[in-house]
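J.: Show me how the following folds:
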Amino acid sequence: MWTIIKPFFGWAFLSSIILIGLCLFVVGNLLWLAEHNKNSEQFPKHYLKGVREGVWCALTTFSTVGYGDRYPVTNFGRFVAGSWMLISLVAVTTLTAGIATTLALAFSAQTYRNLQSPSDLKGVRLVTISGSKAVEWGQYYQGRIVEVDSLSEGIRKLESNQVDGVLYSRLALEYYLYQNPQLPYGVVDFDIGTQNYSIALTQDNPLTEKLNEQIVSIDMQLRFQEFKETWFKSQLNN
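T.: Predicted coordinates for the structure are as follows:
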């Protein structure tokens, strides 16, 4: 539960609430200044009581409820109220979008933390590329698979909270996140299967020989690393 509500205690969300509170206080004061002389029945001349009614009027306007129990009658008061109405339209939309994003990220983060092994994929909504090996692996581990035509489309479904995660090649996902560092996602620490890659070249391609040399070099380095780790491990055990 704390994981879900924690984002609402973050500085980004709290600062938005504080800013809205300050705006309500300022608008409430402006309404009181404009109305307390000619409209003292609705906005009393006493500062605290008058500003209280001004803030209440600003709040009902901001929330689009508009009870109508408090309203300005002076030209300046109406100007303040009208300006606040226009600002409220943008502010409410932005705040609503922010809350929706915060909730989506909270649930996404919770799903990410709950995935510790392939068996945890059971029942999880996963998007993957149609026709890829990931479809078979997702079905094998009983995930709720959604197929799309591209990785970008899959990420968009994740952003809109239509799925819980993207199931695809680790290399492709890490490269996509590297190219899009603004995305608040990560790759889980376990693999569900291996997949071989190949490089196709024409017979007379001048890169063939260089590529073969590099592949042999990488293979030898990996074999040496494996030998070194195995040898040192056996020596330490002895």
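J.: hey, let's count contacts and neighbours off CA atoms from now on
T.: OK.
J.: give the contact list for Thr74.
T.: 34-35, 38 (C-alpha atoms under 8 Å, 6 or more residues apart in numbering).
J.: could you redo the last one with a cut-off of 10 Å?
T.: By C-alpha atoms under 10 Å, 6 or more residues apart in numbering, the contact set of Thr74 is 31, 34-39, 80.
J.: Name the member of those residues with the most neighbours.
T.: Counting by other C-alpha atoms under 10 Å, Leu31 has the largest number of neighbours within these, with 28 neighbours.
J.: What strand or helix carries it?
T.: Element membership for Leu31 (DSSP states H and E) is helix 11-35.
J.: Which positions within that helix qualify as buried?
T.: 20, 23-35 (16 or more other C-alpha atoms under 10 Å).
J.: Now the two most distant members of the residues you listed.
T.: Across the buried residues of helix 11-35, the longest distance by C-alpha to C-alpha is 22.1 Å; it joins Ile20 and Glu35.
J.: returning to that earlier point: is it possible to export the contacts of Thr74 to CSV including distance to Val73?
T.: Shown next, in CSV, are those (distance: C-alpha to C-alpha, whole Å):
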residue, distance to Val73
Leu31, 10
Ala34, 9
Glu35, 7
His36, 10
Asn37, 11
Lys38, 8
Asn39, 7
Val80, 11
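J.: any idea which of those residues is the one closest to Lys45?
T.: When the contacts of Thr74 are compared for distance to Lys45 (C-alpha to C-alpha), His36 wins out at 5.1 Å.
J.: Contact partners for the closest one?
T.: Each residue near His36 by C-alpha under 10 Å, 6+ apart is listed here: 42-47, 50-51, 54, 72, 74.
J.: can you rerun that using 8 Å?
T.: Counting by C-alpha under 8 Å, 6+ apart, His36 touches 42-45, 50.
J.: For those, pick the one with the most neighbours.
T.: Phe43 leads the contacts of His36 on contacts (other C-alpha under 10 Å) with 27 neighbours.
J.: and that one, which of the three is it?
T.: Following DSSP: H, G, I helix; E, B strand; the rest coil, we place Phe43 in the coil state.
J.: ends of stretch 147-164, how far apart?
T.: One end of stretch 147-164 sits 13 Å from the other (C-alpha to C-alpha, to the nearest Å).
J.: compare with the first, here's sequence two:
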Amino acid sequence: AQYLNVAFEFREFSSLENLLGALEKQEIDVFPSLPVGERFESTMDFSQSYLKSGLSIAVPAEEAEYRWLRVFEGIFSKHILKAIGLLVLLSMVAGIFVWLFERRKNDEMFGDGTAGGICHGMWWAIVTMTTVGYGDKAPKTAGGRIVALIWMLFSIIFIASFTANITTSLTINVLKGKVHGLNDLYNARVGSVSQSEGFDFLTKQGIAVIPFEGIQDGLAAVASRKIDAFVLNEQVLKYQTKKEFPGRVQVLPGIYDEYFVSIALPQNSSLRKPINTALLKLMKTKNWTEIRNRYIQ
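T.: Purely as a prediction, here's the structure:
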């Protein structure tokens, strides 16, 4: 408007459907952000494109108490418990072999009968594996030392693998949510603005969509966990999430169904050429970079 030197006013509509209807009926002159596509070509005109965009997915932000719950879930996950069980079993085997070699010549460290000796052997195996090495027990026989050497070499590999498994499990569980990307939407409660590019894309993908009249309603439903995800224009989601729902809603990385964004006008609008000229001038200025950094990036 500044470049065209014209006065303007904003009009609010209850839904995108009503807004597009008003544009087609020439009740309004422009709609500043609409994807260029065949769907609207027959009913309206477009300015030149000023932005390449796409669809993104907004999901509930993980709260602190949920993160701790994920950590405990990771620690006590099935494959971690199996690894701990395997560690105990292998420690028992190593302890038995050491005890068999040491029971007669190293009775002070591996004595106390069969049960006591095996327990001493397991204790030695565990502290050796974890590199604690208290030094209270050590094999003295050649056979015991060979077992110890094999056990120490094996422990290096086992502990490295065990640590990697725990790290992976904790990372996955801390980040865990119902929706990580597009493929998860098929089994989730997904919303989008009715008649928006997001709604159309999800419908074409065969994903059930819950329609919302506006983005605020959709993001509020995400924040309150009434739905699992909300799909819409990437820049709009990021801006509204940061402004209205910080710490409650997050936008997942990834862009789907990329498209170009233009200013929509009624068919044969006299504003099309002046707007194109103004856009070209604006996009060459430093002000355009500031606008992109503030509202779009």
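J.: Just give the TM-score of the two.
T.: Remark: TM-score between the superposed chains equals 0.52 [TM-score structural alignment, normalised by the length of the first structure]; 143 aligned residues with a C-alpha RMSD of 3.1 Å.
J.: In the first structure, mark out all the helices, start to finish.
T.: 2-5, 11-35, 47-62, 75-114, 133-140, 151-159, 170-179, 207-237 (DSSP state H).
J.: Of the ones you listed, which is nearest Gln195 of the first structure?
T.: Closest to Gln195 of the first structure of those is helix 133-140 (C-alpha to C-alpha; 8.3 Å).
J.: List the buried residues of that closest one.
T.: Result for helix 133-140 of the first structure [16+ other C-alpha under 10 Å]: buried residues 133-135, 137-138.
J.: Ok, stretch 81-90 of the first structure next?
T.: Of all the residues in stretch 81-90 of the first structure, those buried under the rule 16+ other C-alpha under 10 Å are 81, 84-85, 88.
J.: Can you spell out the matching residue range in the second structure for it?
T.: The alignment of stretch 81-90 of the first structure onto the second structure (TM-score structural alignment) covers residues 148-157.
J.: same deal with stretch 174-183 of the first structure?
T.: Counting by TM-score structural alignment, stretch 174-183 of the first structure falls onto no part of the second structure.
J.: Quick test: name the residue nearest the centre of the first structure.
T.: Leu105 (4.2 Å; C-alpha atoms, centre = their mean).
J.: Check the spacing between that residue and Pro72 of the first structure real quick.
T.: Look at Leu105 of the first structure and Pro72 of the first structure: by C-alpha to C-alpha, they are 41 Å apart.
J.: same check, this time on Phe224 of the first structure
T.: Phe224 of the first structure is 82 Å from Pro72 of the first structure, where distance means C-alpha to C-alpha.
J.: Tell me which of the two has more neighbours.
T.: Applying other C-alpha under 10 Å to Phe224 of the first structure and Pro72 shows that Pro72 carries more neighbours, namely 24 against 12.
J.: After alignment, which residue of the second structure pairs with the more buried one?
T.: Taking TM-score structural alignment, the alignment pairs Pro72 of the first structure with Pro139 from the second structure.
J.: Next, the contact list for its match, please.
T.: Applying C-alpha under 8 Å, 6+ apart to Pro139 of the second structure gives the contacts 98, 102, 106, 145, 148.
J.: what sits against the fourth one?
T.: This points to Arg145 of the second structure. Applying C-alpha under 8 Å, 6+ apart, the residues near Arg145 of the second structure are Pro139.
J.: dump the residue contacts of Val209 of the second structure.
T.: Applying C-alpha under 8 Å, 6+ apart to Val209 of the second structure gives the contacts 189-192, 199, 202-203.
J.: any chance of the buried residues of stretch 81-90 of the first structure in CSV, plus distance to Thr101 of the first structure?
T.: Shown next, in CSV, are those (distance: C-alpha to C-alpha, whole Å):
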residue, distance to Thr101 of the first structure
Ala81, 30
Trp84, 25
Met85, 24
Ser88, 19
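J.: quick one: which of these is nearest Ile218 of the first structure?
T.: Nearest to Ile218 of the first structure, judged by C-alpha to C-alpha, of the buried residues of stretch 81-90 of the first structure is Ser88 at 60.8 Å.
J.: do you know how far the closest residue to that closest one other than its chain neighbours is from Asp69 of the first structure?
T.: Nearest residue to Ser88 of the first structure, sequence neighbours excluded (C-alpha to C-alpha, 6 or more residues apart in numbering): Phe62, at 5.0 Å. Counting by C-alpha to C-alpha, the gap from Phe62 of the first structure to Asp69 of the first structure is 15 Å.
J.: now do Leu22 of the first structure
T.: Taking C-alpha to C-alpha as the measure, Leu22 of the first structure falls 22 Å from Asp69 of the first structure.
J.: Excluding chain neighbours, what is closest to the aligned partner of Ser16 of the first structure in the second structure?
T.: Using TM-score structural alignment, the partner of Ser16 of the first structure in the second structure is Ala83. Sequence neighbours aside, Phe162 is the residue nearest to Ala83 of the second structure in space, at 7.1 Å (criterion: C-alpha to C-alpha, 6+ apart).
J.: how many neighbours does that neighbour have?
T.: Residues lying near Phe162 of the second structure (other C-alpha under 10 Å) number 15.
J.: once aligned to the first structure, how far is the match of stretch 81-90 of the first structure on average?
T.: For stretch 148-157 of the second structure, the mean deviation from the first structure after alignment is 0.9 Å (mean C-alpha distance after the TM-score superposition for the first structure).
J.: Can you get me the centre-to-centre distance for that stretch and its chain?
T.: 38 Å (C-alpha atoms, centre = their mean, to the nearest Å).
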